[in-house]
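Undergrad: I'll drop the sequence and a predicted model, then ask my questions.
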Amino acid sequence: MLAIQRGAMQVVSEVLAGRNLNDALSQHFRQYFRLEPAERAAIQDISYGTLRHLGWLRAVLSKLLLKPLTDPQLEPLLLIAIYQLEYTRAAPYAIVDHAVTVTTKIGAGGAKGLVNAILRNFQRQRETLLKLGERNEVACYSHPQWWINLLKKHYPTEWQAMLATANSHPPMTLRINARKTDAPAYLKLLAEAGIAAKWLDDAAIQLLEAVPVTRLPQFAEGWVSVQDEGAQLAAKLLDLQEGQSVLDACAAPGGKTCHMLEMAKVDVIAIDHDEARLSRVHENLSRLQLSATVKCGDAAKPTEWWDGKPFDRILADVPCSASGVVRRHPDIKWLRRETDIAQFATQQAEILDALWPLLAEGGKLLYATCSIFPQENGEQINAFLARHEDAVLLPLAGEIQQQLTPNARHDGFYYALLAKGAPPAR
C-alpha cells in the first residue's frame, strides 16, 4: 500500500498544481515502470476518487487543521488518506500507518505526529464532519461554487442531479462495428465471456461493470470500440449518404471518424492541430481496418490545409470546457476557471466561421460539444445564425437543438445541425 499511497499523493499533487490528470498518471507510470498492474489500478482509482470528492475532502481537512500546513506535500497526502478512510475498504490502521511512513519518505518526518493526529481525529469526528455539506455547497457537491451557480441558473430543476451524476463512476459503453457484427451477436459473445451487459440502442451496449479492453471479445480485430452513447449520436445525426465527402474537424482521438466510416462508405478527411493526438486516430483506424485522410491542421485556419473542394458534411466537434464529461475527468472541474468559458466560446466562433465556407450548398454541418454550459452551446449557435443568413438550423429528434445532460446512460453533450442554403432575397 505504501507505493500506492505515495503514488496517488504525487499524482494528486501534480493536478492541484495545474496539471492534467491523465498526463500526471502517465508520467508517474513511466517513472515507476516496475509497478504491478494492481498497484497502477489502485493509484488511478484513488487519484480519481480524491478529485471527485475534493470539495468535501478539503472542507474536512480545513476543520481538522489548527493552523496552515507548512509543507505543500502534506495536503495531497492527507486528502487521499481521508478519501481512503471514507471511500475504500482498506484497513483504517493500515491507511494511517502508511500515511505516517510516507511523511518520512517525502522528507517531512517532523510532521508524523501531525499526520497521525489529523487522521485519528477524522475517525473520531467522522459523523460530525459528514454533515459539512449541509452548510457548504462546495463541500456538499464537490464542485467549484461558480460551476454550481451556473447549473442552478440554467438547470433550475436538474442541477442537483447533474452534480451528483458528475461525481459518480462513468458507465463503460461499447460501439458495435456494423461492418463486423451486430449488437445481438456481440451480446452473446459477451455473455460467453462472462461479461454482463445490456443493449441500449442501435450499436450501443453498456457493460454492467467496466473491464479492460483486452477482455472484450474480438476487440483487437475491430469488432467493437469504447465510446459513450451520447458521443455515438454524432455520426448518426450527420445524415451520411454513400459517396459523400466529409470533414471531421478537431478529430482526435478518432472515435467519431471511425464511427462515420463504419456507418457509410464516405470519404473522410480528419483534421486535428495536435500531431501527438493524431497518432490515436491512426491507431483506431488501423485496428478497425478503416481508411481516412488524416492531416495535422488548425480547424480555424483551413487555408493551411484545405484543397478548395467543398464538403457535403462537416463535423465540428469543437474544443470546449468538457463540463459534460467531468465524471470521466474529475480534474476538469478544479482546473477550469469561469473565465475559460468565454475563451472557449470565442475559439468556437472562430472555428465555425472558418469552416462554414468549406461546406457545399445544401450540405450539413453538425456542431458538437461535450459541454453543458449554454454559452458554448445554444448561445453560440444563435450568434452564428445571426452572422450567417445562409445557415438554417435543422430539428434533431423533434428538438431545434439537442442538449444531453449527464445521466446513468450517457455523458453531457450538445448537438446542433446546420444546413447551408441561399440567403433570403432582399
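TA: Cool, the structure landed. Not measured: the values here are computed from a predicted model.

Undergrad: make it CA atoms for all contacts and neighbour counts henceforth
TA: Fine.

Undergrad: Select the longest strand from the protein.
TA: strand 359-369 (DSSP state E).

Undergrad: okay, now the one to match up with it:
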Amino acid sequence: MKPLPLPKQKNLRADCAWVIYQILEQGKSSRECLERVQRRHNARDNAWLQEMSLGVMRRLPLLQHWLRTLLDRPLKGNKKVVEHLILLGLYQLNFSRVSKHAAVGETVAAASHLNAAGLKGLVNAVLRNFQREELASKPVDDAIINSGLPKWLYKAIEEAYDADADHVRNETNAMAPIWLRVNTLQTSLTAFTEALDGAGVQYTLSDQHSDAIILTNREDITALPGFEKGHFAVQDGAAQLAAHYLKPQANERILDCCAAPGGKTGHIVERAPNTEYVLALDADASRLKRVEENMTRLKHQVDIKQGDAAAPDSWWDGKLFDRILLDAPCSATGVIRRHPDIRWLRKANDIDNLAQLQRRILDTLWGLLKPGGTLLYATCSILPKENATQIAQFLSDTPDAMLSPITKTETPEKPGRQIKPGEQQMDGFYYARLVKSAE
C-alpha cells in the first residue's frame, strides 16, 4: 500500500483514520503516528485521538467482521483510507461515549478531508445500515474474532498457556494501569505520597514493590508533584523487578543493554548509587535521547552510548562487567494491553527471527561478563520461544552458565519467572538470572 499524506487541514476523525491507516497498512507504530497528528490538536482532542485509534486496534477483528458484512467490495488505492474511517465510525457507535449523531455525521464529513468527498454517501450508508440492522447485538460465533487478537497470536497463547489461555487473552485486552517508581535518591515514598495527597491524586500502594505507586485514574504525568524535580519515573511494576533481580552492588561495573527509554537504568542507580560505572546502551539514537532526558530529570549520572549489542567492538572499552541486564529485543506481546497496535505490527514469523537475535546478543554479552558475574535476561514477551525455551537452550549449550533461581520452582530445563499480563496488575514479562562460573 502506497504512503498516504497527512490531511492538509486538521480534522479530528480524518486525522484518526490516517493514524489507523498508517498502523495497519504502513506498519507504523501508534506512538510515531499519533505524535504527528497530535501536534495539530489540543490536549483534550489528543486524548480522544489516542483513545479512539487504540480502541480500534483492540476491537479490530470484530470491526472488520462488521465492515465485511456491510461493504459490498473492498476499497482500493487512495480510497482505502475510507475503510479505516468507517472502522472508526463503527467503533464510536458501539464502544465509545460519542453520541450516535456525532459518530455518524462527523465521520461522514471527515471523508472530505481524506480527498474522498465522493464516498460520503457510502460512509453514511454503511454506518446507518450498521445501526438499522443492529449488528452489534448479533453474537459472532468465532473465538478468534471475539478475542481481538490475530490468529497466530491467539493460537500461540493457546499452546503456551492451555487452560489459562482465555485468562491471558482477556488480560492482554485489558487497560493497563499507570505505575510510578519513586526516585529514592531525591525523595521518599512517604514524602511523595503526601505530595500526591495534597494534590488530590488518587493512588494505591503495591504489596510487592517498596517504592511503587499505582495511579487510580489517568493523570497528566508532567503535572504531578515532583515531576520536574525528578521525584519519580513512570515504570510498570514488572519492569521494576529488573533492578531487584539484578541486585546491583557498590563499586561494580554494570551494563544495561537495550536500555531505552532508561527506566531500568535509573532504577539500577537508585538501588546502588555507589556503584563504579553504569553504561546504558541502545542501538536506536532517537530512543537514546529519551534516556538522556530521563537521566537528566532524575539527576542520575550514567554513561550513555549508541551501539549494536551484538557488535561490542564499536562501544566496549574492554573491561568486563560485574552485572549485565539484557532487556532483549522481543515481540512485546506482554505489553499489548499498553500498546494495542503491537498485535497488528507483529507477525508469526517475527518470533523465530527475534529468538535468533536474542541468542546472538546473549552469546556476545556472555563474553563481556566477569567470571562469577550475573546476567539478568529480560523480555516483555509472553511466548516461551523467546523466554524459558531460549534460556534452557542457552544453559544447555554454555558450560560456564548456571541458573540463579528467582523462584523456588525453577530448573535449568524450565528456567526463569514468567509474569502473565495482569498478574498483580503488572505487564507480561519474563526474567531469568544466570551466573558465570568463577572457574
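TA: Everything's here; your move. Computed from a predicted model, the values in this text were never measured in an experiment.

Undergrad: where does the TM-score land?
TA: In this superposition the chains share a TM-score of 0.95, using TM-score structural alignment, normalised by the length of structure 1; 417 aligned residues with a C-alpha RMSD of 1.5 Å.

Undergrad: What's the match for H282 of structure 1 in structure 2?
TA: Aligning on TM-score structural alignment places H282 of structure 1 opposite E292 in structure 2.

Undergrad: ok so, going back, which strands and helices sit next to the longest strand of structure 1?
TA: helix 233-237, strand 311-317, strand 413-420 (3 or more C-alpha pairs under 8 Å, 6 or more residues apart in numbering; DSSP states H and E).

Undergrad: before we move on, back to that, what separation is there between the match of H282 of structure 1 and K305 of structure 2?
TA: Counting by C-alpha to C-alpha, to the nearest Å, the separation of E292 of structure 2 from K305 of structure 2 is 10 Å.

Undergrad: One more: N353 of structure 2?
TA: Applying C-alpha to C-alpha to N353 of structure 2 and K305 of structure 2 gives a distance of 25 Å.

Undergrad: more neighbours, these two?
TA: Neighbour comparison, N353 of structure 2 and K305: the larger count goes to K305, with 18 against 11 (by other C-alpha atoms under 10 Å).

Undergrad: ok, the more buried one touching L279?
TA: Yes - using C-alpha atoms under 8 Å, K305 of structure 2 makes contact with L279 at a distance of 7.3 Å.

Undergrad: Now the match of H282 of structure 1: closest residue in space that isn't a chain neighbour?
TA: Excluding its sequence neighbours, the residue lying closest to E292 of structure 2 (C-alpha to C-alpha, 6 or more residues apart in numbering) is I304, at 7.5 Å.

Undergrad: again, but for V182 of structure 2
TA: With C-alpha to C-alpha, 6+ apart, the residue lying closest to V182 of structure 2 is F232, at 4.4 Å.

Undergrad: Tell me the counterpart of the one you found in structure 1.
TA: Per TM-score structural alignment, F232 of structure 2 is aligned with V224.

Undergrad: quick one: contacts for its match?
TA: By C-alpha atoms under 8 Å, 6 or more residues apart in numbering, the contact list for V224 of structure 1 reads L174, R175, I176, N177, Q218.

Undergrad: how about a cut-off of 7 Å?
TA: Residues near V224 of structure 1 by C-alpha atoms under 7 Å, 6 or more residues apart in numbering: L174, R175, I176, N177.

Undergrad: And the helices in the stretch 101-250 of structure 2?
TA: Using DSSP state H, counting those that start in this stretch, the helices of the stretch 101-250 of structure 2 run over residues 120-132, 143-147, 151-161, 165-172, 189-198, 237-246.

Undergrad: Tell me which of those helices lies nearest to A43 of structure 2.
TA: Among those, helix 189-198 comes nearest to A43 of structure 2, with 22.2 Å by C-alpha to C-alpha.

Undergrad: Structure 1: matching residues for that closest one?
TA: Going by TM-score structural alignment, helix 189-198 of structure 2 sits over residues 183-192 in structure 1.

Undergrad: Count the residues that sit near L93 of structure 2.
TA: Residues contacting L93 of structure 2 under the criterion other C-alpha under 10 Å number 21.

Undergrad: element containing it, please.
TA: Using DSSP states H and E, L93 of structure 2 sits in helix 80-95.

Undergrad: To what extent does that helix diverge from structure 1 after superposition?
TA: When structure 1 is overlaid, helix 80-95 of structure 2 sits 0.8 Å from its aligned residues on average, using mean C-alpha distance after the TM-score superposition for structure 1.

Undergrad: buried ones in that helix?
TA: By neighbour count, and taking 16 or more other C-alpha atoms under 10 Å as the criterion, the buried residues in helix 80-95 of structure 2 are 80-94.

Undergrad: Tell me the gap between that helix and the middle of its chain.
TA: 24 Å (C-alpha atoms, centre = their mean, to the nearest Å).

Undergrad: Packing partners of that helix?
TA: helix 12-26, helix 43-70, helix 100-110, helix 120-132 (3 or more C-alpha pairs under 7 Å, 6 or more residues apart in numbering; DSSP states H and E).

Undergrad: count of neighbours near the aligned partner of H410 of structure 1 in structure 2?
TA: The equivalent of H410 of structure 1 in structure 2 is M426 (alignment by TM-score structural alignment). When neighbours are counted by other C-alpha under 10 Å, M426 of structure 2 registers 21.

Undergrad: and H169 of structure 1, what does it touch?
TA: Neighbouring residues of H169 of structure 1 by C-alpha under 7 Å, 6+ apart: R327.

Undergrad: quick revisit: average distance between the longest strand of structure 1 and structure 2?
TA: Mean deviation for strand 359-369 of structure 1: 0.4 Å (mean C-alpha distance after the TM-score superposition for structure 1).

Undergrad: Read off where that strand ends up in structure 2.
TA: Aligning strand 359-369 of structure 1 against structure 2 (TM-score structural alignment) gives residues 369-379.

Undergrad: just stretch 76-84 of structure 1 next, same as before
TA: Following TM-score structural alignment, the aligned partner range for stretch 76-84 of structure 1 in structure 2 is 84-92.
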